[in-house]
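> Pasting the sequence and the predicted model now:
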Amino acid sequence: MLTSKQKSYLRSEAHHLQPIFQIGKSGLTEPIIKQIEEALEARELIKISVLQNCEQDKDEVAELLRAEGDFEVVQVIGKTIVLYKESSEKKKIVLP
């Protein structure tokens, strides 16, 4: 669980990032979750965009991501979700 200070730091780090995944009409599927986990292992901090044609609400997607994966939802803003997971091999981000 992240503290509010850590979440604030991660939000500032994620500000300049572009979303690398888009959740569309098919919603959140198992292959997408696996790809997200692999991307988080490589990058530690990513953004995901929820498209308008997605049948699930952005908050539902964030809740499913929280439940399915072992990573933290840092922020849900607009149609964008920011995710963080500490890398086991390539640790880049040092939390305060």
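Yep, it's here. Numbering: from 1, shown residues only.
> C-alpha from now on. contacts and neighbour counts both.
Fine.
> Not counting residues beside it along the chain, what's closest to residue 71?
The shortest distance from residue 71 to any non-neighbouring residue, by CA to CA, 6 or more residues apart in numbering, is to residue 85 (4.8 Å).
> ok, second structure coming up, stack it against the first:
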Amino acid sequence: MSELTPARRRELRAGAHHLNPVVSIAGNGLTPAVLGEIDRSLQAHELIKIKVHGAERAARDALMKAVCDALGASPIQHIGTILVIWRERREEAEKSVQGKTAISSANTGVARAKSARAFAAAARRTALIKAASDKKRLAAKRSRTYTRKTESAGRK
């Protein structure tokens, strides 16, 4: 867990203002699956909000400390049931994720995206490529059909 200056913490609080919670912690508490999801979210976004359901303030404080200690993150803010935490991206993890993505997308033909915006852009690209190939295939089919009709008409 890195120590942040008050100015940096203020910048991060301002940056988190418009964010929506990406992880929700409910009745089961802090399970390994929840920690894994928080870790993936921190790797993708660095700054995240976590919504905690049904816990007292002291329990939420303890939960925030446990998450930050377990994942090497820094606590930024705790307002009501919302926790804001930050951690820098880990470079080695990012490279291995990119390598796995390239391998899996090469094998399956499906691209994996890190964010909803990237996913939507990839989906649009895929749809445009597919539409273009369908258009070329139909044009080639029409051309072959036209050629066959003119050849058969010339023979008569």
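Good, I have the coordinates. All values reported here derive from a predicted model rather than from experimental measurement.
> quick one, strands of the second structure?
23-25, 47-52, 74-79, 82-86 (DSSP state E).
> returning to what we had before: go ahead and confirm the residue nearest to residue 71 of the first structure touches residue 40.
Yes. Assessed by CA atoms under 8 Å, residue 85 of the first structure is found in contact with residue 40 at 5.9 Å.
> what about the helices in the first structure?
Assigned by DSSP state H, the helices in the first structure fall at 4-14, 30-43, 58-68.
> check the fit of the last one onto the second structure and give the mean distance.
The one in question is helix 58-68 of the first structure. For helix 58-68 of the first structure, the mean deviation from the second structure after alignment is 1.1 Å (mean CA distance after the TM-score superposition for the first structure).
> Provide the aligned range in the second structure for that helix.
Aligned by TM-score structural alignment, helix 58-68 of the first structure falls on residues 60-70 of the second structure.
> Please apply the same query to the first one.
The counterpart of helix 4-14 of the first structure in the second structure, counting by TM-score structural alignment, spans residues 6-16.
> what comes into contact with the matching stretch?
With CA atoms under 8 Å, 6 or more residues apart in numbering as the test, stretch 6-16 of the second structure has contacts from 47-49, 76-77, 84, 86.
> now for residue 38 of the first structure: what does it line up with in the second structure?
Using TM-score structural alignment, residue 38 of the first structure lines up with residue 40 in the second structure.
> Next, the buried residues of the longest helix anywhere in the second structure.
Under DSSP H, the helix in the second structure containing the largest number of residues is helix 116-155. Neighbour-count burial for helix 116-155 of the second structure, counted by 16 or more other CA atoms under 10 Å, picks out residue 122.
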